[in-house]
Each structure stands twice: as structure tokens, then as C-alpha cells.
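# Kindly return the folded structure for what I paste below:
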Amino acid sequence: MPQNKEPGPSVKDDELYEKLRDEGNSKEKSARIANAAARDGRSAVGQKGGSSDAYEEWTVDDLRERAAELDIEGRSDMRKDELIEALRDH
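Predicted coordinates for the structure are as follows:
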């Protein structure tokens, strides 16, 4: 059965919604971001977001966990500086 790709009437920025879905985001997250962008403007939404310590402040275990999420090969043999470089290059 073909799936309907239309986001539905509750999504206010269809173009952004589709882009976010194509990037692999969930329907809920894509709709939430698209609606915020339609309400507040795309640049305002782009300025929001969390903050994180610099990679230099992370533990090696945390860096390896993040590298695993990004499927970076060879991470288990990398030193901290190599992990940071691989994460930044990804």
C-alpha cells in the first residue's frame, strides 16, 4: 500500500517538513520544527537549540559513544584527540 507523503493540514511549512523527514527526522520532530519555523521564522528557529561542552571537555567514553551513534569506524582504537578530529570531520 503506497504511503501518503503529505504531512497533513497541521503542518504549516510543508517544504521544511519534507526536508527534515528526508534527513531522517521523525514525523513528530519534523512537524514541530516546521510549525515553529512558520510561526517564528526559520532564522529564529535556527538560533534555538541546546548547548554542549566542547569535545575537549568530554570523556573518552562519551566521545566513543557519540562516535558509535555516528557509526565512525575504528573508534575503539582511537585516542581522545583522534576521536575529536573524527567527530568534527564527520
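# Could you use CA atoms for every contact and neighbour count after this?
Noted.
# Residues contacting the longest helix seen in the chain, please?
As assigned by DSSP state H, the longest helix anywhere in the chain is helix 27-40. Outside helix 27-40, the residues within contact range by CA atoms under 8 Å, 6 or more residues apart in numbering are 7, 11-14, 16-18, 20-21, 42-45.
# another one to check against the first:
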Amino acid sequence: MAEKKKDQDPGPSVKDPEMYESLREDGASKSKAAAISNAAANSSREEVGRRGGESEAYEEWTVDELQERARELDVEGRSSMTKDELIEALRK
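So this is what the prediction gives:
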């Protein structure tokens, strides 16, 4: 793994940088990683894990549902994407 450069520092708004980096390495977006790591810092990692999300994995969504979510996030080219491409774009 390459050394972390100073310009890649998540900044002072991230309260648990170690968890943030781990989530980013696992493919979470910057905002999602920051939200989860900050929630964990405010309570505990175990409690945040128990709360979890209510949504099914993207693989369980229909193409229409994925396209709707992509529309909400202004993903470009969404109308011509396959299900796998939509999932990949939504996870960025």
C-alpha cells in the first residue's frame, strides 16, 4: 500500500480517520465513509454496526430502482447502463 499523502487527509471533520480509511478502501463513498466513521466516534463502533441500514444490497434491486437512485444522484449515462454498471456507479 502506498504511503498516505498529506493531501489525502480526510480533514478535521472526520472523527475516526482509521475507520474512514477502512471504509474508503472497501469502496464506500467519501460522504458515506465520513458519516459512518463520525457516527461511530459519537457512540461506539459496535452500536453503529447494530443500527445498520434498512436497504437491501444493490444486487437485489431491479434495474428500474437502480436507475431511479442513479437519477437522484445525477449519475451521467445511467439510462444506457447495465445493472452491473449501475451498481458500480452507485458505489463510487
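# Report the TM-score for the pair.
Laid over one another, the chains give 0.54 as their TM-score (TM-score structural alignment, normalised by the length of structure 1), with 62 aligned residues with a CA RMSD of 3.0 Å.
# if we can go back for a sec, which residue numbers in structure 2 go with the longest helix of structure 1?
On structure 2, the counterpart of helix 27-40 of structure 1 by TM-score structural alignment is residues 30-43.
# So for that stretch, what gets flagged as buried?
33, 34, 35, 36, 37, 38, 39, 40, 41 (16 or more other CA atoms under 10 Å).
# Same question for stretch 14-22 of structure 1.
Under the neighbour-count criterion of 16+ other CA under 10 Å, stretch 14-22 of structure 1 has 14, 16, 17, 18, 20, 21 buried.
# Once aligned, what mean separation remains between it and structure 2?
Once the two are superposed, stretch 14-22 of structure 1 sits an average of 0.4 Å from its aligned residues in structure 2 (mean CA distance after the TM-score superposition for structure 1).
# So what does residue 8 of structure 1 match up with in structure 2?
Under TM-score structural alignment, residue 8 of structure 1 pairs with residue 11 in structure 2.
# same deal with residue 87 of structure 1?
For residue 87 of structure 1, no residue is aligned by TM-score structural alignment.
# thinking again about what came up before, save the contacts of helix 27-40 of structure 1 as CSV, and put in secondary structure and distance to residue 83 of structure 1 too.
Supplementary listing: the contacts of helix 27-40 of structure 1 in CSV, determined by DSSP: H, G, I helix; E, B strand; the rest coil; distance: CA to CA, whole Å:
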residue, secondary structure, distance to residue 83 of structure 1
7, coil, 38
11, coil, 39
12, coil, 40
13, coil, 37
14, helix, 37
16, helix, 32
17, helix, 33
18, helix, 32
20, helix, 27
21, helix, 29
42, helix, 32
43, helix, 31
44, helix, 32
45, helix, 30
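# ok, those residues vs residue 86 of structure 1, which is closest?
Ranked by distance to residue 86 of structure 1 (CA to CA), the contacts of helix 27-40 of structure 1 are led by residue 20 at 24.6 Å.
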